[in-house]
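J.: Predicted model, plus sequence, below.
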Amino acid sequence: MLLNKPKRKIKLMEICGTHTMSIAQNGIRSLLEENIELVSGPGCPVCVTPSNIIDICLELLKEPNIVIFSYGDMLRVPGSKGKRLFQHKQVKMCLSPLEALDYAKENPNKQIIFLGVGFETTTPGSAICILEAYKQNIKNFFFYSLLKRTEPALRTLLKDDPDIDGFICPGHVACILGEQGFQFLSKEYHKPGVISGFEAEDILCSINLLIDMINQDTPAIKNTYQRAVRYNGNQKALSLIHDVFEPETSLWKGLGNIEKSGLKLKDTYSQFDAKIYFQLPLPENKEPKGCQCANILTGKKKPIECPLFQKICTPQNPIGPCMVSSEGACAASFMYEERL
């Protein structure tokens, strides 16, 4: 595929961890002209989770009857003292929050906490789990919401860096939100966006469309992932999210506190809220010395510009979450792009 030539230097951002990995794996940056800068944004939910969440969980695990469930990558993120959740016998990896709920039913004398990490993609599954726990009146199941909303983060990004010229929009999130979920980019910020699939051809096509819209100064939201994304999104999933959760201010690594960018359980389901039941402290961002994950997540730095990259921080010994996650920019760059 021959790409359109931009009339000026442009900066594009992908905001999906799967796109980040596909871009690196397929060598897409090496195909771009020098005046096209393609940077990674906050597309990995594990990466944007506040740093001390692991420490909070490790403190909870001092109680022998507490068991914590979460997805795989979250369990490998190091706490402030280097300890990781997967090293603890009271921690279990799962693919669905319903696994944690089943465990709670089978072990009524234990307190089960599910770490709900993710964007809109995984939120409907969490909503189903909460509704099921409510229906069955499960007393020993708790949900620690680390869920994030995409739109407020993009607004904050553009406020912080108005020089981003266009976005490769996340296909997975768009399956839930639909094209309508990204219309604000072109209508309010005059920025083009393309909802993209995950194959190399999808991404190159999306970049081509972005260059064309920037050259013509005709920003819009285009959908090249029509095989999965509808204009109005998944209305049933959106209804589930609305029924169970409500927006709250949430802390993001690299972006700080963003109003209405997180999701908490509505009062009807507050009995399952781990933050309330266990009186958990507010999250904080305390980065390991030298770690540049916060700047990498906002496109201010590239992984190779981190002094820890490849020297100390590797997939075998990750220091920051961008190297831990299978969708992190540092892990993608380490495996497929940069070599010191």
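T.: Yep, that arrived.
J.: drop to CA atoms for contacts and neighbour counts, all remaining ones
T.: OK.
J.: can you pull out the helices in the stretch 151-300 of the chain?
T.: Taking DSSP state H, counting those that start in this stretch, the helices of the stretch 151-300 of the chain run over residues 171-177, 183-189, 200-216, 235-244, 274-277, 293-297.
J.: Among these, which comes closest to Pro78?
T.: Checking the helices of the stretch 151-300 of the chain against Pro78 by C-alpha to C-alpha gives helix 293-297 as the closest, at 13.3 Å.
J.: Return the distance of that closest one from the chain's centre.
T.: Distance, stretch centre to chain centre, for helix 293-297: 13 Å (C-alpha atoms, centre = their mean, to the nearest Å).
J.: Name the residues that touch the helix or strand that that helix is followed by?
T.: The helix or strand immediately downstream of helix 293-297 is helix 321-324, counting by DSSP states H and E. With C-alpha atoms under 8 Å, 6 or more residues apart in numbering as the test, helix 321-324 has contacts from 46-47, 73, 76-78, 293, 313-315, 318, 328-331.
J.: Also stretch 289-306?
T.: By C-alpha under 8 Å, 6+ apart, the list of residues contacting stretch 289-306 from outside reads 13, 39-43, 47-48, 157, 253-255, 307-309, 319-322, 329-330, 333, 338, 340.
J.: when you check those against the strands, which ones overlap?
T.: Per DSSP state E, strands hold the following members of these: 13, 39-40.
J.: and here's the other structure:
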Amino acid sequence: MKHVQEFRDPKPAKALIARIGAVLDRIGATAEKPVHIMEICGGHTHAIFRYGLDKLVPPGLEFIHGPGCPVCVLPMSRVDECIEIAERPEVIFTTFGDAMRVPGTGKSLMQAKADGADIRMVYSPLDALEIARRNPEREVVFFGLGFETTTPSTALSIQAAAREGLANFSVFCNHITVPHPIRALLDDPHMVLDGFVGPGHVSMVIGVHPYDFIAEDYGKPLVVAGFEPLDLLQSVLMVLEQIAEGRAEIENQYARVVPEHGNPVSLAAIADVYEARPSFEWRGLGEIDASGLRIREAYRAWDAEEKFGIGYAAGARSVAEPEGCMCGAVMTGRMKPVACPQFGTGCTPEMPLGALMVSSEGACAAYYQYGGARAAEPAE
């Protein structure tokens, strides 16, 4: 714990907060006219509320919670398609636990499991691959879900299945990329964003240069950040210093983990197995060109969409959000979770109406778990 606790030390945290306040004064930011910084990653959102950083920083700073939760941005139609695959008698459907309770239009995967579907929670696609080896008479489908962080492990599993000729294994691919929705948000005339705290785990795979367009095309700073309180406070300070100095650059606060050019082994696996989809639907953002990944022709035998004639292979359909659900507005930073009329009443972790209350990275789950408006001291 030693190397974790030093990133949670209250003394340097207070010093960083004081420096943040001084830079906000230089900028002229106030509670009425704050600087808007979006943390893209859902893990950052939870860290901000876990440590009460939103209440500890001066009032001239406002955190905007971005679409960095892959479970949350998945449209309901894709959940419905998961259930449609899972309820086939020949299928063992495998998934990460985060996706089990995300509502579809009729039920969740958890409810489909209770109804008799063979749905199993796994910790890795390699677990699903092993299930396929042990059950050659069944079709084993892995729910490939996540940003660039989880995409390499799925790609490596598909490569392994191809080498072994494991014909009863396939992936329902819902992997998505981070840079494209950021561009969509920046192109939205209703969004007010002054800078970004960039995702740490995604950047560990892709490096920092895929974000260059944010500074070059939009004149906004981005700082890739770690997940501890001091990481986040330092990253916010770095963003604010760029704004105060009239700069717009891509900087890397998380250099102890994130290499400039990413992980070459992971990037090679992604490039070998996947190609960009022409378009992919995001909850709250609609269709975004080239923002999703699909399995290349060479590995099409392990593509569950093609194998079962479902999803984009069959002509994807869009499904409206449940009445009163404001997940799209919350996820794109247009609304705080507590402003949703369903928050904490019609939508709770026990009975979720939308994905943001289910996922461990969802903004609504963070507000609900940590009290939203409750201040906290940095952990000692």
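T.: That came in fine, so what should we check first? Bear in mind that the values here come from a model prediction, so they are computed numbers and not experimental data.
J.: what TM-score do we get after superposing?
T.: Once superposed, chain against chain, the TM-score is 0.96 (TM-score structural alignment, normalised by the length of the first structure); 340 aligned residues with a C-alpha RMSD of 1.5 Å.
J.: ok so, going back, any of the contacts of helix 321-324 of the first structure buried? List them.
T.: Neighbour-count burial (16 or more other C-alpha atoms under 10 Å) applied to the contacts of helix 321-324 of the first structure gives 46-47, 73, 76-78, 293, 313-315, 318, 328-331.
J.: now the most centrally placed residue in the first structure, nearest residue through space, not along the chain?
T.: When C-alpha atoms, centre = their mean is applied to the first structure, the residue found nearest the centroid is Pro45 (2.3 Å). Nearest non-adjacent residue to Pro45 of the first structure, counting by C-alpha to C-alpha, 6 or more residues apart in numbering: Gly118, 5.0 Å away.
J.: Okay, the alignment partner in the second structure of that neighbour and Leu285 of the second structure: tell me how far apart.
T.: In the second structure, the residue matched to Gly118 of the first structure (TM-score structural alignment) is Gly146. As judged by C-alpha to C-alpha, to the nearest Å, Gly146 of the second structure and Leu285 of the second structure stand 17 Å apart.
J.: now Ala167 of the second structure
T.: Using C-alpha to C-alpha, we find Ala167 of the second structure at a distance of 36 Å from Leu285 of the second structure.
J.: Mind checking which of the two has more residues around it?
T.: Neighbour totals were compared for Ala167 of the second structure and Leu285, and Leu285 leads with 18 against 15 (other C-alpha atoms under 10 Å).
J.: What count of nearby residues applies to the corresponding residue of the second structure for Pro108 of the first structure?
T.: If you follow Pro108 of the first structure across to the second structure using TM-score structural alignment, you land on Pro136. Other residues near Pro136 of the second structure number 13, with proximity taken as other C-alpha under 10 Å.
J.: Which residue in the second structure aligns with Gly193 of the first structure?
T.: Under the alignment (TM-score structural alignment), Gly193 of the first structure pairs with Leu222 of the second structure.
J.: For its match, which non-adjacent residue is spatially closest?
T.: Leaving aside its sequence neighbours, Leu222 of the second structure sits nearest to Phe196 (C-alpha to C-alpha, 6+ apart; 4.6 Å).
J.: got the contact list for the equivalent of the one you found over in the first structure?
T.: Matched to the first structure by TM-score structural alignment, Phe196 of the second structure sits across from Phe167. By C-alpha under 8 Å, 6+ apart, the contact set of Phe167 of the first structure is 12-15, 191-194, 210.
J.: swap the cut-off to 6 Å and go again
T.: By C-alpha atoms under 6 Å, 6 or more residues apart in numbering, Phe167 of the first structure lies in contact with 12-14, 193.
J.: related to what we said a few turns ago, any idea whether the match of Pro108 of the first structure is helix, strand or coil?
T.: Put simply, Pro136 of the second structure is coil when judged by DSSP: H, G, I helix; E, B strand; the rest coil.
J.: The residue lying closest to it once chain neighbours are set aside: neighbour count?
T.: Excluding its sequence neighbours, the residue lying closest to Pro136 of the second structure (C-alpha to C-alpha, 6+ apart) is Asn168, at 6.5 Å. Residues lying near Asn168 of the second structure (other C-alpha under 10 Å) number 19.
J.: Hmm, Glu139 and Asn168 of the second structure touching each other?
T.: Yes: in this structure, Asn168 of the second structure is within contact of Glu139 by C-alpha atoms under 6 Å, at 4.7 Å.
J.: contacting residues around Ser235 of the second structure?
T.: Shown in contact with Ser235 of the second structure (C-alpha under 6 Å, 6+ apart): 223, 225.
J.: And it, how far from Val224 of the second structure?
T.: Computed as C-alpha to C-alpha, the Ser235 of the second structure to Val224 of the second structure distance reads 7 Å.
J.: same thing with Cys347 of the second structure?
T.: Relative to Val224 of the second structure, Cys347 of the second structure is positioned 32 Å away (C-alpha to C-alpha).
J.: can you tell me which residue in the first structure aligns to Phe343 of the second structure?
T.: Using TM-score structural alignment, the partner of Phe343 of the second structure in the first structure is Phe309.
J.: still on that earlier bit, pretty sure the match of Gly193 of the first structure sits against Ile250.
T.: Yes: counting by C-alpha under 6 Å, Leu222 of the second structure sits close enough to Ile250 to count as a contact (5.0 Å).
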